[in-house]
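Asker: Sequence first, predicted model second:
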Amino acid sequence: MKVIGLAGWSGAGKTTLVCKLIPALRQRGISVSTIKHAHHAFDVDKPGKDSYEHRAAGATEVLVSSGKRWALMHELREEAEPTVDELLAHLSPVDLAIIEGFKREAHDKIEVWRRSVDKPLLAGEDPQVVAICSDGPVPEAAALPGGTRPVLDLNDVEAIADFILAHCGLAAKLTQREEA
């Protein structure tokens, strides 16, 4: 499974880009899963639901299943937050896993950056940022430690998908599928 991250400050457009990339990649025959980092205490469950009551009673894991989907909830309690690698181990095999957030983890990332968010480039301190997607020019990209990163138009989802496929070595897989 190949992995690419989308990192950036809150409000830069990471989720919007992920939601556009998934169908663009799937249309090309690439299977995709995602891992989304939540910055706040979040809950996918509600008080009064049986699964919530199981967790409240002390279950470490609760798996909820129906004919349409299943979800596994794991209570960390006193455990540390899992790393991206630990979370990836829970995914079924796919061609590409897109990691949204986890900007401090060690994996290749595309930074989603907007001048209007008024935050510095992550690429200035993270050599694993392999490209920058922006809605405008990024003059700072030419003076980054470790060298210039490609700057992609945030609104050109097809070009971003092409970059990801080439960077992750999946472009050859598309050629093989087309020849088959």
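Answerer: In hand now; what should we look at?
Asker: contacts, neighbours, all on C-alpha from now
Answerer: Will do.
Asker: Closest to the centroid, which residue in the chain?
Answerer: Taking CA atoms, centre = their mean, the centroid of the chain lies closest to Ile99, which sits 2.1 Å from it.
Asker: Excluding chain neighbours, what is closest to it?
Answerer: Gly5 (4.3 Å; CA to CA, 6 or more residues apart in numbering).
Asker: now that neighbour: how far from Gln176?
Answerer: Separation of Gly5 from Gln176 (CA to CA, to the nearest Å) stands at 25 Å.
Asker: Looking at the two, which one has more neighbours?
Answerer: Using other CA atoms under 10 Å, the more surrounded residue of Gly5 and Gln176 is Gly5, with 28 against 10.
Asker: Got another one to weigh against that:
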Amino acid sequence: MKVIGFAGYSGAGKTTLVEALVALMKARGLKVSVIKHAHHHFDVDREGKDSWRHRKAGAYEVLLASDQRMALMREYAQPTQVSVHDMLAQLDPSVDWVLIEGFKHGDVPKIEVWRQQQDRLNKGKTLEPLFPHDAMVLAVVTDDPDQLPAAPAQPVLDLSQPQTVLQWLLAHADTLEYKN
């Protein structure tokens, strides 16, 4: 399987880009998995449902399965940092691609998604790009290259052209093969 991360600040457009790439890859007959970083407390089942009741009763893991999907929920007694590699190990190894959204400091190859308007969404903080100092950033995707805080040494791709991002990924597929 090939693995690529999409890193960037809130509001940069990571989710929209990953969504478009999944659809484009699926249209090409590729099998794609996604790992998404979530913040702290989140739920995938609803209060009162059997799976929710099992978790609330103290189950360490609850696996839901039907003829159309499967979901595994695991409860940690203490806050636990799970690495991207731990999550990759949970996935079906027969997938063609894994797109990882978030985990900007993860040690996997990644594309940085940068949009100037993200400053407003991040409470006016000065946001430092990853690409100048993170060797794992292989390309930068942006809606306005002139607004990048520095000139990247990496290729710059157009955020509004997910097909071009896909072409770049396919051209570099051999270097994105997961080896862990």
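Answerer: Yep, it's here. It should be emphasised that the depicted structure is a prediction, and the values quoted were computed from it without experimental measurement.
Asker: And the helix or strand encompassing the residue nearest to Ile99 of the first structure against the second structure, how far off on average?
Answerer: Counting by DSSP states H and E, the element that carries Gly5 of the first structure is strand 2-7. Once fitted to the second structure, strand 2-7 of the first structure is off its aligned match by 0.5 Å on average (mean CA distance after the TM-score superposition for the first structure).
Asker: After that strand, which helix or strand is next?
Answerer: Taking DSSP H and E as the definition, the helix or strand right after strand 2-7 of the first structure is helix 14-27.
Asker: quick revisit: counterpart of the residue nearest to Ile99 of the first structure in the second structure?
Answerer: Using TM-score structural alignment, the equivalent of Gly5 of the first structure in the second structure is Gly5.
Asker: Kindly tell me how buried the aligned residue in the second structure for Ala166 of the first structure is, as a neighbour count.
Answerer: In the second structure, Ala166 of the first structure lines up with Ala171, judged by TM-score structural alignment. Close neighbours of Ala171 of the second structure, defined as other CA under 10 Å, add up to 10.
Asker: quick one: Ala171 of the second structure from Val165 of the second structure, how far?
Answerer: 10 Å.
Asker: and the residue lying farthest from the centre of the first structure, what does it touch?
Answerer: For the first structure, the largest distance from the centre (CA atoms, centre = their mean) belongs to Ala57, which lies 32.3 Å off. By CA atoms under 8 Å, 6 or more residues apart in numbering, Ala57 of the first structure lies in contact with nothing.
Asker: Apply 10 Å and report the result again.
Answerer: Applying CA atoms under 10 Å, 6 or more residues apart in numbering to Ala57 of the first structure gives the contacts Ser51.
Asker: Can you verify my assumption that Thr83 of the first structure contacts Phe102?
Answerer: Yes: counting by CA atoms under 10 Å, Thr83 of the first structure does reach Phe102; the two are 8.8 Å apart.
Asker: out of the two, which sits in the more crowded spot?
Answerer: Phe102 (20 against 11).
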